[in-house]
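>>> sequence-free structure coming up:
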């Protein structure tokens, strides 16, 4: 397996970077750079223009795009010829690896060949730039490219896994092979770590270390809160998996007892029209605002004015928006799924409800809307939790220790 000291340049890879929904990766990169790391950002493809906000344009301009380079045949072929000339054994080994880790069917084989082609282009770029380590976010297709790039170039790789989608089809993405070949595997939670261990050989469990996603607490909660009202906030993609229909039902249920309560829904997506229609049928249109997409700065400002955040999802990793809300000194209601309970302590910084349970969600909303003093207490506890365990600066320092092989064996954290 490739091995190297990672005190030099580190390349960061993901499928689309920068991208508004992956702002947490950009935060991590910025925090690593602040700790002195020399990070080169790479992406398989460019995100759609609508998914790149103004403050990401500079980062996009400095990010190497594999597909942009690979579209020129002479560059694609030249990269692979160079790899064949300098390390033919690695090139053929990577080709065999691509073939061996494919799924059945012609389409799957073609995708593997695409990943192999992309890996040759990235390998040449990394070698030219003097990169000593490649780190990838997410264990799906971009991780396949990272694994093959490592095999071609001899540069070791690692990856961060968030879940939960990868755990629905772990063998399709050969998560077992990626863990076996990776130098380090980063998990965002204990739950995620357990799933990675479930789908890998015990001999590789020591590689899996926990590094939280995080926020900069100082950017939130600047407003001094003297009291709490009844302004409920939801932030997320408008998709059924986020539990929007159940939130609207629960909000309608508390309307009689709390006629002055308001619900603001930040985000957009395929389910927006159906959710707006549902709000109309439930008679809560006057109390519900569909605010659409908002920038990170706008979300932070709206969290300052909100009294609680609700995210009744069916599937999550550890949602950054919950961290942002807790850093803003407001209580949260989340679902008892995946790693959320590692962030939100039931009854202390918020509530955890069974996903899809409207009755429990209604009750928890009622409790918060009826007790401003408890909201304040939970908000303070949440802020402390984020400051202690989900500060991006602290997490980046720990991640850099891992990538530079300065961490202890196992999953112990400083």
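Everything's here; your move. All figures in this text were calculated on a predicted structure; none of them were measured in a lab.
>>> could you use CA atoms for every contact and neighbour count after this?
OK.
>>> am I right that residue 113 sits in a helix?
Yes - with DSSP: H, G, I helix; E, B strand; the rest coil as the criterion, residue 113 is part of a helix.
>>> neighbours of it, how many?
With neighbours defined by other C-alpha atoms under 10 Å, the count for residue 113 comes to 16.
>>> tell me how far it lies from residue 125.
Residue 113 sits 19 Å away from residue 125, taking C-alpha to C-alpha, to the nearest Å as the criterion.
>>> same question for residue 147.
The span separating residue 147 from residue 125 equals 15 Å under the rule C-alpha to C-alpha.
>>> ok, these two, which is more surrounded?
Neighbours per residue, other C-alpha under 10 Å: of residue 147 and residue 125, the larger number sits with residue 147, 31 against 18.
>>> okay, and the more buried one sits in which element?
Residue 147 is part of helix 141-153, with elements assigned from DSSP states H and E.
>>> tell me what that helix is packed against?
Contacts defined by 3 or more C-alpha pairs under 8 Å, 6 or more residues apart in numbering; DSSP states H and E place helix 141-153 against strand 9-16, helix 88-100, helix 106-129, strand 131-137, strand 157-161, helix 175-181.
>>> and the fifth one, what other elements does it pack with?
Same thing as strand 157-161. strand 131-137, helix 141-153, strand 184-187.
>>> how does it look with 10 Å?
For strand 157-161, the contact count by 3 or more C-alpha pairs under 10 Å, 6 or more residues apart in numbering; DSSP states H and E identifies strand 9-16, strand 131-137, helix 141-153, helix 175-181, strand 184-187, helix 190-198, strand 208-210 as packing neighbours.
>>> count the residues that sit near the closest residue to residue 353 other than its chain neighbours.
With sequence-adjacent residues excluded and distances taken as C-alpha to C-alpha, 6 or more residues apart in numbering, residue 353 is closest to residue 335, at 4.9 Å. Applying other C-alpha under 10 Å, we find 26 other residues in the vicinity of residue 335.
>>> next up, a structure to set beside the first:
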């Protein structure tokens, strides 16, 4: 099978990109031919044979300064002719059996779906966030959980100024989502994949193609991931350092943990300077920031811990941080939002605590740190869950079923030429 993955970033920027790249590797190992389409970016993996057809880089976080750059960025969010042209050329050369789309919003826009529809290629879209129901992605209104747009439509984002309190930024996101819905620009997608039941429920309530929604868990390949062998250790957080991740809640909780407990934070992001300053103020010398780590070093760090903290203050979908902690044989203390309670079973492989409450987080962490043997057994229970419910072969089989479903549901192809062999694509 020839699979073309489409995502705005093509390097391990976050969970969506990690999943995309891991799935592509799994598919290649199974004999599929895989190619990529995305936005030009200096950190993109290489080689990317079709990089010459990618649209130019545009940075939206933070928003560009100046009237012209902002106007260009806004136009790109609504519709990107360069993305459509570029993907059309890649489709013509690569001749995919299916387009597997991921985060195409903003930098690519749903214009890429127009290219797929013109070529008659079936489309499957994995939803890694809430963009199709929430214009600002995260079900947050200035840092607080919010589902106003889910029930009352995307224009609520402008009324509530939910994007950083800015009317102009919130209005742009609201208009973008409203216009894309009104024009039916996501109609060419035959199957929408939700990694969590929570996200799927949000999309159903928002009226986002409820008949095309399918829930498919992510996967973790346990081959090459050793389990923690001995009890003990401290606390680890792994993820993007952004306000919605609640890392500040963990830092605030550190002061209530026993003296000498190491707290390690792996990852990078816009909140890092503020978090480092907070740690120096409330827990001097007790929090270590490691920056972004490759997988091997991250897994080593996780295995050194007694527990992994996921203190998110937004509705996480199905974060790989939880699954990879379990794969390493380490239990997880997570907040009670989004898909997190679907992953963590209290007192079996972790604990669930109220979001945004440092005292509750500290209590749960302290409880596991006080009984290293119990924490170790819980971590191994998490690893057993991953082996049972999140196996790669199970995931790949389900994804292939959805590819077949999308092919069955697509309009008749407009092209009839046979697919060429090769095309300069890695196998």
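The structure has been received and is ready for your questions. Predicted model only: the values in this text are computed from it and were never measured.
>>> please state their TM-score.
Once superposed, chain against chain, the TM-score is 0.77 (TM-score structural alignment, normalised by the length of the first structure); 352 aligned residues with a C-alpha RMSD of 2.8 Å.
>>> corresponding residue for residue 217 of the second structure in the first structure?
The alignment partner of residue 217 of the second structure in the first structure, by TM-score structural alignment, is residue 212.
>>> just say helix, strand or coil for its match.
State at residue 212 of the first structure, reduced to three classes by three-state DSSP: coil.
>>> do a quick rundown of the helices in the stretch 151-300 of the second structure.
Secondary structure of the stretch 151-300 of the second structure, counting by DSSP state H, counting those that start in this stretch: helices at 156-160, 167-182, 197-205, 247-254, 272-282, 295-303.
>>> right, and those helices - which one's nearest residue 53 of the second structure?
Ranking these by distance to residue 53 of the second structure, with C-alpha to C-alpha as the measure, places helix 167-182 first at 24.0 Å.
>>> identify each buried residue in that closest one, please.
Within helix 167-182 of the second structure, the residues scored as buried using 16 or more other C-alpha atoms under 10 Å are 167, 169, 170, 171, 172, 173, 174, 175, 176, 177, 178, 180.
>>> and the residues you listed, which is closest to residue 201 of the second structure?
The nearest member of those to residue 201 of the second structure, counting by C-alpha to C-alpha, is residue 177 at 18.9 Å.
>>> quick one: the closest residue to that closest one other than its chain neighbours from residue 80 of the second structure, how far?
Once flanking residues are discounted, residue 177 of the second structure sits nearest to residue 135: 5.8 Å by C-alpha to C-alpha, 6+ apart. As for residue 135 of the second structure, its distance to residue 80 of the second structure is 18 Å (criterion: C-alpha to C-alpha).
>>> and those two? which has more neighbours close in?
The neighbour count for residue 135 of the second structure versus residue 80, taken as other C-alpha under 10 Å, is higher for residue 135 (29 against 21).
>>> where does the more buried one land in three-state SS?
Secondary structure assignment for residue 135 of the second structure (three-state DSSP): coil.
>>> from what I see, it and residue 160 are in contact.
No - using C-alpha atoms under 10 Å, residue 135 of the second structure is not in contact with residue 160, being 11.8 Å away.
>>> what residues are shared contacts of these two?
The contact sets of residue 135 of the second structure and residue 160 overlap at 149, 170, 171 (C-alpha atoms under 10 Å, 6 or more residues apart in numbering).
>>> format these as JSON lines; extra columns: distance to residue 208 of the second structure.
Formatted as JSON lines, those follow (distance: C-alpha to C-alpha, whole Å):
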{"residue": "149", "distance to residue 208 of the second structure": "12"}
{"residue": "170", "distance to residue 208 of the second structure": "21"}
{"residue": "171", "distance to residue 208 of the second structure": "21"}
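>>> map residue 237 of the second structure onto the first structure.
Going residue by residue (TM-score structural alignment), residue 237 of the second structure aligns to residue 234.
>>> surely its match and residue 310 touch.
Yes - A contact is recorded between residue 234 of the first structure and residue 310 when judged using C-alpha under 10 Å, the distance being 5.4 Å.
>>> overlap in contacts of the two?
Taking C-alpha under 10 Å, 6+ apart as the contact criterion, the common neighbours of residue 234 of the first structure and residue 310 are 244, 247, 263, 265, 321, 332, 333.
>>> dump the residue contacts of the last one.
Contacts for residue 333 of the first structure were tallied using C-alpha under 10 Å, 6+ apart; they are 234, 308-312, 322, 344, 346-347, 349-353, 361, 364-365, 368.
>>> please redo it, this time with the cut-off set to 8 Å
Neighbour list for residue 333 of the first structure: 308, 309, 310, 311, 312, 350, 351, 352, 353, 364 [criterion: C-alpha atoms under 8 Å, 6 or more residues apart in numbering].
>>> just the element for the third one, please.
Secondary-structure element containing residue 310 of the first structure, defined by DSSP H and E: strand 308-311.
>>> next, the mean deviation of whichever helix or strand comes after that strand compared to the second structure.
Downstream of strand 308-311 of the first structure, the next assigned helix or strand under DSSP H and E is helix 320-327. Following superposition, helix 320-327 of the first structure is found to deviate from the second structure by 0.8 Å on average (mean C-alpha distance after the TM-score superposition for the first structure).
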